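Pasting a predicted model and its sequence here:
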Amino acid sequence: MQREINGRPITETPRGPVLTPCAPGSVLARLGDKWTILVVSMLALAPDAPMRFGAIRRGIPDISQRMLTLTLRSLERDGLVARHYYPEVPPRVEYELTTRGISMLPPLAAFTNWIRDTWQDIEASRREFDDSERIGSSALMRWK
């Protein structure tokens, strides 16, 4: 019987367990990216109404035009977002989540809820760790 952890198969080797990739690292990096999460969340606000580029950008204050363009292109390439071009004057482009993009919403909600509930504890742990590292470093310098 093959073991798993978090949906990842584990291969038993003489040197110990080894995690087997369940997907290429590029997929995990794309879907866990800060901008991806924000763009998908923004598009999820209006599931029945495509959004224009400007509306998405206004809804994500810190994103640059270039980063939004790159993120939308990557999401379209991954099949998570559909781009609709209308040859009007001026041209109109709208974006919406595909069925695959919509299927990402429940796990994304679980992940972002966990972040919302624990980020302050994580920040406190970081401060505590950094403080102990500084104290340890200064004690080591005095010892030398």
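Received the coordinates, thanks.

From here on, just use CA atoms for contacts and neighbour counts.
Will do.

wait, residue 21 sits on residue 11?
No - in terms of C-alpha atoms under 8 Å, residue 21 does not count as a neighbour of residue 11; the distance is 10.4 Å.

let's bring in a second model and compare:
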Amino acid sequence: MKNNTNIDNELNTVEKKINDFENNCPVQFALKTISGKWKTSIIQTIASNCPKRFGILKKDLDNIAQGTLTTVLRELENDGILMREVFPEIPPRVEYSLTDKGIRLLPILEELKKWHTTL
């Protein structure tokens, strides 16, 4: 039993070090912010014709489920990449646009594309 406890303690220490690294490394944090199947596609789609309404985004991103689109839009909004504007109209109109932080991300995404093509 004592060996298992030591192994458990060692694993907890390693996990804590990994979590500390991920939480304190700006590059890791940035990658975590934009990672996911749809995030960069949504950012680039909005950037191509800003602002965009939800229905247009859904149409532009062929295979995305409505719930997935909603979730990813909320995540990007919470991370300060997108801004959501609700207009007091009937029927309600919601538009998504890039924030300054989102706009500053675009050249980085372009560099990532270039980097990927050189592999």
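Here it is on my side, so go on. These numbers were taken from a predicted model, which means no experiment stands behind them.

Can you pull the TM-score for these?
With the length set by TM-score structural alignment, normalised by the length of structure 2, the two chains reach a TM-score of 0.72; 98 aligned residues with a C-alpha RMSD of 2.3 Å.

ok, which stretches of structure 2 are strands?
Along structure 2, the segments classed as strands by DSSP state E run 52-53, 82-87, 93-98.

Helices of structure 2, start to end?
Applying DSSP state H to structure 2 gives helices spanning 2-24, 26-34, 39-48, 54-60, 66-78, 100-117.

how about the first one: buried residues?
Read it as helix 2-24 of structure 2. Buried residues in helix 2-24 of structure 2, counting neighbours by 16 or more other C-alpha atoms under 10 Å, are absent.

Please name every helix or strand in contact with that helix.
helix 26-34 (3 or more C-alpha pairs under 8 Å, 6 or more residues apart in numbering; DSSP states H and E).

Which parts of the helix it packs on count as buried, going by neighbours?
For helix 26-34 of structure 2, a neighbour-count test (16+ other C-alpha under 10 Å) marks residue 34 as buried.

Kindly report the same for stretch 39-47 of structure 2.
Neighbour counts over stretch 39-47 of structure 2 (16+ other C-alpha under 10 Å) mark 39-40, 42-47 as buried.

again with stretch 66-78 of structure 2
For stretch 66-78 of structure 2, the neighbour count (16+ other C-alpha under 10 Å) marks 69, 72-77 as buried.

Ok, stretch 105-119 of structure 2 next?
For stretch 105-119 of structure 2, using 16+ other C-alpha under 10 Å, the buried residues are 105-106.

Need the residues that contact that stretch.
40, 44 (C-alpha atoms under 8 Å, 6 or more residues apart in numbering).

One more: stretch 70-82 of structure 1?
Under C-alpha under 8 Å, 6+ apart, the answer for stretch 70-82 of structure 1 is 30, 35-36, 39, 83, 95-102.

Drop anything exposed from the residues you listed.
Buried among the contacts of stretch 70-82 of structure 1 by 16+ other C-alpha under 10 Å: 30, 35-36, 39, 83, 95-98, 101-102.

Spatially central residue for structure 2, please.
Of all residues in structure 2, the one closest to the mean position by C-alpha atoms, centre = their mean is residue 34, 3.6 Å from it.
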